[in-house]
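> build me a model:
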Amino acid sequence: MTTHSLPTISEQESATQELFRTLLDCMSRPGKIAKLAPSNGVLEIDLTPYVVSVALTLLDQEVTFQIVHDKGSSSSTLQVYTMASLAPLNQCDFVFMHGTDSVDVCGLKRGVLAYPDESATVVCSVNQLSDSKLYQSGTTKLTLSGPGIKDQCQLFLDGIDEQLLSLWQRANQEYPLGIDWIFVDEMGNVCCIPRSTQFAWEVM
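So this is what the prediction gives:
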């Protein structure tokens, strides 16, 4: 369990606004890697301080969320600080998980044709992400294409399960339906891959 110290309201609002702009920019430019500032709130929570920053930015009283394999009181703590509601995985707006968790992401909300934006966003923790080759055994190389990408770009991930990649690809095969992803690594690097992005992968 990690303790994060709580900033003042004005500091939190400023940090939240800056982080939200960063996420929007990354979502419009899939594959771009940006740097997050860690949260310094007093939250007893089993998430990295960088993922906590994302949670405090995205969650409010109008959305629902779930933390996969929550081992303690992390979910209830986030409820108190964000006023967001817990919901089952197949109904929630935001899913917080690790890339090695066993989750059938095909069962998450993928929107409907009339409202494709009513889909889930997965905030996925990984060990490391980079736009250049990583040398850890089992690193995954994603080759991305689609809106916001000139030709193709590559993203390297350490700490994501190959089965999860297969399920993710299946969940997004009927665009505009699908799931948006936000990847955050242990050093605070962040990258967004919206449901409009096509990808292929290779385990290095």
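> from now on I want contacts and neighbour counts done on CA atoms only, so please keep to that.
Fine.
> I figured V122 hits C191, correct?
No: V122 sits out of contact with C191 when judged by CA atoms under 8 Å, with a separation of 11.9 Å.
> overlap of the contact sets of the two?
Counting by CA atoms under 8 Å, 6 or more residues apart in numbering, the contacts common to V122 and C191 are I182.
> the helices in the protein, which residues?
9-28, 49-58, 74-82, 162-171 (DSSP state H).
> the ones you listed: which one's closest to F183?
Evaluated over these, closeness to F183 peaks at helix 49-58, with 9.3 Å, by CA to CA.
> same for that closest one, what does it pack against?
helix 9-28, helix 74-82 (3 or more CA pairs under 8 Å, 6 or more residues apart in numbering; DSSP states H and E).
> just give the number of residues close to L56.
20 (other CA atoms under 10 Å).
> hang on, it packs against T82?
Yes: look at L56 against T82 with CA under 8 Å: they come within range, at 6.5 Å.
> Proceed likewise with the subsequent sequence, for comparison:
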Amino acid sequence: MHIHNSAASATKLATVAAVLGAFALAPTNAEAGGAGVVLSGGFHQDRAYYYNEEGDQGIDTQLPTNSAYGVELLLGDRDDRVLGIVRGFVARDAALKNPDPKALGEDSGDYVFPDVEAAGPTVRGAGSVGIQWGLWGDPNGFQLIATSLIGSQFWTIDNLETAVFQAGVGVTYTVNERYQFAASVDATSRFRKRFYWGSDVWLSARYMFD
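All right, here's what the predicted structure looks like:
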């Protein structure tokens, strides 16, 4: 338990420091890089628990949807194939569904479970830092990219911070020297006591400084 908490706390502190540092330095680096808005949607694994009359625990693994919106900074010259990415965003997870033990193959009997549907969706403040890699094409035109980011959902009201790791592939399209659009499909791993897997689509509209 202490190992899990330490790992999540370390990721949280590193992410918060990196995100705040990048945004603080942004005004002094306004001649390079860019800024934009981001939207995301996808799904992830999560668990709903239930218990029989003897108190034995069962697990219903579900795939609720998730979404996010926020801002991002790009660090580096727009002509570069490798750029730093810093994102700050609001992440929203849809509510879990109450488990149906009999539909999950459990024996007949009475089961109890927390009412996760009544809890509603979860909203957290989040941040991530990473790299955009140019794989093929022209950074000032159409480009195939790969992305890798590490982050944390750290601003919570339930003290359930989550470390997040992302790796994806996508494209960028630079309309002119100032405006760029980006899209990627990411494999996502969340860590809170254990790993949970998922996938997300990220869309960005960017204004390039240099």
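> TM between them?
Remark: TM-score between the superposed chains equals 0.24 [TM-score structural alignment, normalised by the length of the first structure]; 85 aligned residues with a CA RMSD of 5.8 Å.
> which of the helices and strands packed on helix 49-58 of the first structure sits closest to V42 of the first structure?
Of these, nearest to V42 of the first structure by CA to CA is helix 74-82, at 10.3 Å.
> hmm, back to that, mind putting the helices of the first structure into CSV with distance to E202 of the first structure?
What follows is the helices of the first structure, written out as CSV (distance: least, CA to CA, whole Å):
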stretch, distance to E202 of the first structure
helix 9-28, 23
helix 49-58, 26
helix 74-82, 34
helix 162-171, 9
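> so which of those helices is the most surrounded?
Of all these, helix 49-58 carries the top mean neighbour count, a mean of 22, counting by mean count of other CA atoms under 10 Å.
> what angle separates that helix from helix 9-28?
Per axes from the mean of the first three to the mean of the last three CA atoms, to 10 degrees, the angle that helix 49-58 of the first structure makes with helix 9-28 is 90 degrees.
> could you dump the helices and strands packed on helix 49-58 of the first structure into a markdown table with distance to F65 of the first structure added?
Conversion of those to a markdown table gives the following (distance: least, CA to CA, whole Å):
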| stretch | distance to F65 of the first structure |
| --- | --- |
| helix 9-28 | 17 |
| helix 74-82 | 8 |
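> so which of those is nearest K141 of the first structure?
helix 9-28 (18.4 Å).
> show me what the closest one is packed against.
By 3+ CA pairs under 8 Å, 6+ apart, helix 9-28 of the first structure packs against helix 49-58, strand 189-193.
> list the helices and strands the longest helix along the second structure packs on?
Secondary structure of the second structure read by DSSP H shows that its longest helix is helix 2-25. Using 3+ CA pairs under 8 Å, 6+ apart, the elements in contact with helix 2-25 of the second structure are strand 82-93, strand 122-137, strand 142-155, strand 162-174.
> other residues contacting the second one?
Spelled out, it's strand 122-137 of the second structure. So strand 122-137 of the second structure is contacted by 15-16, 18-19, 81-95, 143-157 (CA under 8 Å, 6+ apart).
> now the buried members of those residues.
15-16, 18-19, 81-95, 143-155 (16 or more other CA atoms under 10 Å).
> quick revisit: can I get the helices and strands packed on helix 9-28 of the first structure in CSV including distance to W181 of the first structure?
Below are these laid out as CSV (distance: least, CA to CA, whole Å):
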stretch, distance to W181 of the first structure
helix 49-58, 12
strand 189-193, 5
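> and of these, who's closest to G111 of the first structure?
The nearest among these, by CA to CA, is strand 189-193 at 16.4 Å.
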